[in-house]
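Q: only geometry, no sequence info:
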């Protein structure tokens, strides 16, 4: 597989930060497998003066040994450090030896691993940065970590000595569909856009997962190989993923499982009730942690006004959703996905996944609608009066007094609205107007895979987009 694809914004930011005329403390965080290390090493390469990686599940002695080896590789010849105070003192010697006329780049990867119990790592880092490095002009300290909770609590939002010491943070998100298409093309995948959409619905925009695909196989065979075969490469990824991110992963997996079973999402109060937990600080903290890992997204809801306090949490990580929907029960069919092609279960799943795909690409939808420059709020809406309760997953409310009420439909050809659906759509618009009291123009917006068949029942549609808008 080829080198760094996409990440243009992040590459430009990283280059900008390291060329400044002051010392910088740059924190890069995001879920496991998202490409944090690759971003740094491919962008900065041999410019790194000190480069070390924490040892996953290593004890304090192993972490110090790893640090000491990196010191030696950077030219350090002094005494081997016995603790973190001495380790950072040795790093100071390495930096000082470079002189103060050039930028000195220090990269510490998987930093959360270094903070073993009673090791004193964080106070030593605090002393190194606040006591010396921050007062220099040429030091660029770049730190990464997959344990996003640790990175946020101890570095980015620290309430201790590192409070407000981060000069820049980069939250590395999954690839967009456009970046995913670029990645696949660069690696000789000649797949059409529907197949690329389906790939994203299963793997998400996670570079490592995409790197496991075999361009000699079609998507169904790849899915069978990665998830359902006897030696499936992603079979154990789910447990590793949560264990690497959270020191106590089970409560987080409980929330994920709950949101898997409630596909339209739940409010914090509903999550609390179903889990039997207090809707207090601990649950709020866990939900925030899952958001920071790009597992969840909180959507505002529209009642008489936009309500962010009673927002809906939905599971947004595509790999995590696919695993819980199909792999958790460990199917014994090694060709399960290929054997499920065009079955109602698989097609229905793709339909729901396409809704999530669109929700992950709202900015691209705005661009396609020609409203990228207009201030907007986007949210979900649930009827509290209609039976069964109507729900619209995506509503874009615009500053020009227009509301795009988006209906998202997945099909393998052009989508056709019949008389029954036309009536449902009209009733949904009426319910929305009556329950919210909005006095804005409502534009029914269809987002389909291949576009809309125009007929006598499609006249209510003000705008129609197909999957190309998402790229």
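A: The structure has been received and is ready for your questions. Just so we're clear, the structure is a prediction, and the values are computed from it rather than from any experiment.

Q: going forward, measure contacts between C-alpha atoms and count neighbours the same way
A: Noted.

Q: report the contact partners of residue 145.
A: Neighbour list for residue 145: 28, 29, 30, 109, 110, 111, 112, 151 [criterion: CA atoms under 8 Å, 6 or more residues apart in numbering].

Q: among the residues you listed, which lie within helices?
A: Counting by DSSP state H, the contacts of residue 145 place residue 151 in helices.

Q: another one to put next to it:
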């Protein structure tokens, strides 16, 4: 059974909905393999629940399967022998049974029902309004195709709009919980594995902690036919049309092109034609548009950069997709050698920065006041890995992240202080703090100096 980790907030939401003294309607959605079913099973473990997994079969096949499942779950022979051409009588049986006690009804991969019958959202709306809303049922509609779940359930023009009592978009598990998958893994190996798997539980379970990171990559990602070799195609093929166009965009970003103008020119398309593809990738939680954290109007900022936020997708488009000809022709070792030469500097080091930015929130316990954390960049190619500040106060934190084999010394702090002068935010009145993250620790002179200061923090991660 998959290990259940984190999901504290999501479980709290589900339990609150279960505790209602009336019907509840929860929408749970998120990308494939992110752990939706594991969360549902954990939640339903001590409850009376009916779990139905919709398929890509036609509507009548799904309806008959649902009818049989409900009949068996509720030991209802009359329903089992009934011949039905509508869904309502099945839900009526569930609603009547709920008079005896709360029932959790889960319809997983709900989007396939809407795919089989374009009007199914209207069917479900009528069932909710006339049957389930008056019952003691907690309905959970779950789906992994984000675009379809959004259009069928969440959008304003969906017949189900406004009916839900809660919604959960399940995200990947944070790195701060990564060690719980295997407590024996060193921090360095955790970071390297996370750089490939991200926080997707199914991917994490594939990586053997006893194996070298490159052996795990070879076995699970590079070998044609391995579990993750064609995973991005599976993720995108049902979400978008023109999958080739989206692959081109992702390959271009993974190659280091982050400005809209640069992506467009590399692909030879106009910026206006590109924006719809980027918006879809953002909606799918694959890409993010990032602006310097101090920007007051992010949507209007001309400093926006597009980055792949999913670690595995980023890794795949950086190292696997460009080398598929090598892999398909049996030259796996050559492709693996290319990865070994670039994996740390061109991939892990950037993921390390993300991990450190998340960890920077721990500085709140040092008495520093801030409510925003991110990256900052400006003119003359000045980039600051971490910038945190209090939008209503004067505290500001500047941070540097170094994933390398050498201990970091005073020169890193001096360089960071110099870069901080380029940030104009409240320059005359701010209270400055500095944090340095280093995988390999710090030199004695920096440690000694930091101990004498009250605004310098050193973190080995």
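A: Received the coordinates, thanks. Quick caveat, the model's predicted, so the values are computed rather than measured.

Q: out of the contacts of residue 145 of the first structure, which sit inside strands?
A: Judged by DSSP state E, these include 28, 29, 109 as members of strands.

Q: neighbour-wise, which of the contacts of residue 145 of the first structure leads?
A: residue 29 (29 neighbours; other CA atoms under 10 Å).

Q: that one against residue 171, yeah?
A: Yes: with contact defined as CA atoms under 8 Å, residue 29 of the first structure reaches residue 171; the gap is 5.2 Å.

Q: all strands for the stretch 301-450 of the second structure, in order.
A: With DSSP state E, counting those that start in this stretch as the definition, the stretch 301-450 of the second structure shows strands at residue ranges 305-308, 372-377, 383-389, 395-402, 431-438.

Q: now swap in the stretch 101-250 of the second structure and tell me
A: Counting by DSSP E, counting those that start in this stretch, the stretch 101-250 of the second structure has strands at residues 103-108, 137-143, 166-169.

Q: read off where the longest one ends up in the first structure.
A: Under TM-score structural alignment, strand 137-143 of the second structure corresponds to residues 139-145 of the first structure.

Q: go on, stretch 433-442 of the second structure?
A: Taking TM-score structural alignment, stretch 433-442 of the second structure hits residues 443-452 over in the first structure.

Q: show the end-to-end separation of the matching stretch, please.
A: 16 Å (CA to CA, to the nearest Å).

Q: just give me how far that stretch sits from the chain centre.
A: Relative to its chain's centre, stretch 443-452 of the first structure lies at 26 Å (CA atoms, centre = their mean, to the nearest Å).

Q: residue boundaries of the helices in the stretch 151-300 of the first structure?
A: For the stretch 151-300 of the first structure, the helices defined by DSSP state H, counting those that start in this stretch occupy 177-186, 193-203, 207-211, 219-223, 237-245, 250-261, 268-275, 281-292.

Q: would you reformat the ones you listed as CSV and include mean neighbour count and distance to residue 305 of the first structure?
A: Shown next, in CSV, are the helices of the stretch 151-300 of the first structure (neighbours: other CA atoms under 10 Å; distance: least, CA to CA, whole Å):
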stretch, mean neighbour count, distance to residue 305 of the first structure
helix 177-186, 19, 32
helix 193-203, 19, 32
helix 207-211, 16, 39
helix 219-223, 20, 43
helix 237-245, 16, 36
helix 250-261, 16, 25
helix 268-275, 16, 19
helix 281-292, 17, 23
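
Q: need those helices in a markdown table (columns: distance to residue 376 of the first structure).
A: Listed next are those as a markdown table, based on distance: least, CA to CA, whole Å:
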| stretch | distance to residue 376 of the first structure |
| --- | --- |
| helix 177-186 | 22 |
| helix 193-203 | 26 |
| helix 207-211 | 30 |
| helix 219-223 | 36 |
| helix 237-245 | 33 |
| helix 250-261 | 27 |
| helix 268-275 | 24 |
| helix 281-292 | 22 |
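
Q: can you say which of those helices is nearest to residue 121 of the first structure?
A: Among the helices of the stretch 151-300 of the first structure, helix 237-245 comes nearest to residue 121 of the first structure, with 18.9 Å by CA to CA.

Q: helices and strands around the closest one, which ones?
A: Packed against helix 237-245 of the first structure by the contact rule (3 or more CA pairs under 8 Å, 6 or more residues apart in numbering; DSSP states H and E) you find no helix or strand.

Q: ok and it relative to strand 139-145, angle-wise?
A: 140 degrees (axes from the mean of the first three to the mean of the last three CA atoms, to 10 degrees).

Q: chain center to stretch 409-421 of the second structure: distance?
A: Mean C-alpha position of stretch 409-421 of the second structure versus that of the full chain (CA atoms, centre = their mean) differs by 33 Å.

Q: in that stretch, what counts as buried?
A: For stretch 409-421 of the second structure, burial by neighbour count (16 or more other CA atoms under 10 Å) applies to 409, 410, 413, 416, 417, 420.

Q: next one: stretch 299-314 of the second structure
A: Quick answer for stretch 299-314 of the second structure (16+ other CA under 10 Å): 303, 304, 305, 306, 307, 308, 309, 310, 311, 312, 313, 314.

Q: what sits against the residue lying closest to residue 443 of the second structure once chain neighbours are set aside?
A: Residue nearest to residue 443 of the second structure in three dimensions, not counting chain neighbours: residue 409, with 5.0 Å by CA to CA, 6 or more residues apart in numbering. By CA under 8 Å, 6+ apart, the contact list for residue 409 of the second structure reads 442, 443, 444, 445, 446.

Q: how near is the equivalent of residue 378 of the first structure over in the second structure to residue 354 of the second structure?
A: Under the alignment defined by TM-score structural alignment, residue 378 of the first structure is paired with residue 373 of the second structure. Residue 373 of the second structure sits 11 Å away from residue 354 of the second structure, going by CA to CA.

Q: just residue 198 of the second structure next, same as before
A: On the measure of CA to CA, residue 198 of the second structure and residue 354 of the second structure end up 11 Å apart.

Q: so the two - more neighbours on which side?
A: Legend: neighbour count by other CA under 10 Å for residue 198 of the second structure and residue 354, higher for residue 198 (25 against 19).

Q: aligned partner of that one in the first structure?
A: Matched to the first structure by TM-score structural alignment, residue 198 of the second structure sits across from residue 204.

Q: ok, now residue 421 of the second structure?
A: Checking TM-score structural alignment: residue 421 of the second structure goes with residue 430.

Q: for residue 436 of the first structure, see how far away its match is.
A: Residue 430 of the first structure is 10 Å from residue 436 of the first structure, by CA to CA.
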